[in-house]
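Asker: A structural model of the following input is requested.
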Amino acid sequence: MLFDTHVHLNVGQFDEDREEVIRRAEEAGVSNMVVVGFDHETIPKAIALAEEYENFYAAVGWHPVDAVDFTEKELAWLEELSAHPKVVALGEMGLDYHWDKSPKDIQKEVFRKQIRLARKVNLPIIIHNREATEDIITILQEENAADIGGIMHCYNDSTDYVNACLDMNFYISLGGPVTFKNATLPKEVAKMVPLDRLLIETDCPFLAPHPNRGKRNEPAYVALVAEKIAELREVTVSEIEIATKQNAFRLFGLEGKDVKHANITEL
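Answerer: Sure, this is the predicted structure:
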């Protein structure tokens, strides 16, 4: 059974057929998902989906592209949300130097504030990184992120940085790009990451794996990610499925966790 550690079923691309998408995921063997909220609109929807589906969980954080909109009010809201029994991580958070909506200095400060909150509430963090690897690693080190660890979400960087991430108690999560024919870096990473630190994801509706590249991604396709990693590592698909699910349960602290519903206010 598969654990998709990063889905955005809470976005508008799934409004017309969300239940059918979830059914297809179940038929493909996807037993668990983390729904990631990243702004005012998607965070409450992530919580709602986690409450509605027993094997869904939520992560809540503030996307770096929108860092300019982040205030102390949002920080306090995230702290409240962190107490929800189905919130298993804070994020996605990080740095994104591709888009220019939020200045780099503001992104860095919002990133630091969320790491400090995660350490305060003792939750792992999910890292969004786009063209900012060295700054992200520096901030994680300076903010003692190793105390909580987390996920390098949809890792698509050089193998040179993998050990630095592992040393800070981070897991490496791979998604659709590992299946792309011209993507060499994620393939190299897939072969080198220790099996007990590997996770899989779709990041749906984005980054659909081959042969669905360019189409809307959905959680059922995480099976294609597992199959490609198994091929690259020359192991069985079952071995990848079991290891990545165990890793996710360990990271998110799900073994024996009470997931009764709780009422959390919207901002």
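Asker: For the rest of this, base every contact and every neighbour count on C-alpha atoms.
Answerer: Noted.
Asker: I'd like the next helix or strand past the helix ranked longest in the chain.
Answerer: Counting by DSSP state H, the longest helix found in the chain is helix 104-121. Toward the C-terminus, helix 104-121 is succeeded by strand 125-130 as the next helix or strand (DSSP states H and E).
Asker: elements contacting that next one?
Answerer: Under the contact criterion of 3 or more Cα pairs under 8 Å, 6 or more residues apart in numbering; DSSP states H and E, strand 125-130 touches strand 87-96, strand 150-152.
Asker: To compare with the earlier structure, here is another sequence to fold:
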Amino acid sequence: MLTDSHCHLDRLDLSKSDKSVEVALDQAQARGVSRFLCVCISDENRKAVLDIAAKRDNVFASVGIHPCDVGEQVVSDATLTEWSSAPKVVALGESGLDYFHSTDFVAQQKQSFANHLIAGKAQKLPVIVHTRNAKEDTLALIEEHGCREASGVMHCFTEDWDMAKRAMDLNFYISISGIVTFKNAESLRDVVRKTPLNYLLVETDSPYLAPIPYRGKPNMPAYVREVAEYVADLKGVSYDALAEVTTANFLRLFNRAQ
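Answerer: Predicted coordinates for the structure are as follows:
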């Protein structure tokens, strides 16, 4: 069975039905997707994420602040530790650094990311990392504050092989989204070919970044199947083998989901 290691179920545009998230998850399960990690990006959506996870045994949650949601006030490691005690929480984040969208709060982004890593180390919880245009700072903060035992994942990876290798040297996993299917993503496909199977995860990042043939439409958890099939082909393994190993990787990293 397959796992969607990163999705934003609270942001699915499914307003036609008050049970639409349930329908979306049922559709994914019908395609062999057995587990889902619903990811928090702010204090504002934390309750919605936890509520969704509470309703189904196979949905898990993270808690944290996305770098683009960081402002003047930075979440403390103590607050993150408190949040992480909620039922179904298996990770912190997504956190990280994003210098692509804004450099207004770089110092605050760094402190927020460090606090996620500090709390993760203390709680033995993996950290979900978002990074854009911030390669060296991201790796430096992981080296300074991260924890090899709990480690984390470079989510929706789009960086180069050097960053992937250095992240894996820190015991961080590499998660691949539908971007890998895009025509202009050959450098990412090269990273996938080089990355050992035991460090790979697959995700949708839904409702964003739908894979081909759904590009331009809202992404759905069911579409992680297309990502997995594409990655399996790049790795020269069967879909079933890819699903099995990425799910095993998910359960090893997010061990509270076992």
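Asker: After superposition, what's the TM-score here?
Answerer: Scored against TM-score structural alignment, normalised by the length of the second structure, the superposed chains reach a TM-score of 0.93; 255 aligned residues with a Cα RMSD of 1.6 Å.
Asker: In the first structure, what stretch matches stretch 36-51 of the second structure?
Answerer: For stretch 36-51 of the second structure, the aligned range in the first structure is residues 33-48, judged by TM-score structural alignment.
Asker: same deal with stretch 122-130 of the second structure?
Answerer: Going by TM-score structural alignment: stretch 122-130 of the second structure matches residues 120-128.
Asker: Show me the helices in the stretch 1-150 of the second structure, by range?
Answerer: Assigned by DSSP state H, counting those that start in this stretch, the stretch 1-150 of the second structure shows helices spanning 20-30, 43-55, 77-83, 106-123, 135-145.
Asker: The stretch 151-267 of the first structure too?
Answerer: Along the stretch 151-267 of the first structure, counting by DSSP H, counting those that start in this stretch, helices occupy 162-167, 184-192, 222-233, 237-252.
Asker: compared with the second structure, how much does the shortest one deviate?
Answerer: Superposing on the second structure places helix 162-167 of the first structure at an average distance of 1.0 Å from its equivalents, by mean Cα distance after the TM-score superposition for the first structure.
Asker: can you check the second one too?
Answerer: If you overlay the two and look at helix 184-192 of the first structure, the average distance to its match in the second structure is 1.2 Å (mean Cα distance after the TM-score superposition for the first structure).
Asker: right, and the helices of the stretch 1-150 of the second structure - which one's nearest Ala61 of the second structure?
Answerer: Closest approach to Ala61 of the second structure among the helices of the stretch 1-150 of the second structure is made by helix 43-55 (6.0 Å; Cα to Cα).
Asker: what's the closest residue to Val33 of the second structure other than its chain neighbours in contact with, if anything?
Answerer: Leaving aside its sequence neighbours, Val33 of the second structure sits nearest to Leu2 (Cα to Cα, 6 or more residues apart in numbering; 4.5 Å). For Leu2 of the second structure, the contacting residues are 32-35, 225, 243-244, 246-247, by Cα atoms under 8 Å, 6 or more residues apart in numbering.
Asker: Equivalent analysis for Gly178 of the second structure, please.
Answerer: By Cα under 8 Å, 6+ apart, Gly178 of the second structure lies in contact with 203-204, 209-212, 224, 226-227.
Asker: Pull the most distant pair out of those residues.
Answerer: Once Cα to Cα is applied, the contacts of Gly178 of the second structure give Glu203 and Ile212 as the farthest pair, at 14.0 Å.
Asker: Looking at the two, which one has more neighbours?
Answerer: Neighbour count, other Cα atoms under 10 Å: between Glu203 of the second structure and Ile212, Glu203 has more, with 25 against 18.
Asker: Val180 is in contact with that one, correct?
Answerer: No. Using Cα atoms under 8 Å, Glu203 of the second structure makes no contact with Val180, being 10.9 Å away.
Asker: Tell me, how many residues neighbour Tyr221 of the first structure?
Answerer: Neighbour count for Tyr221 of the first structure, taken as other Cα under 10 Å: 24.
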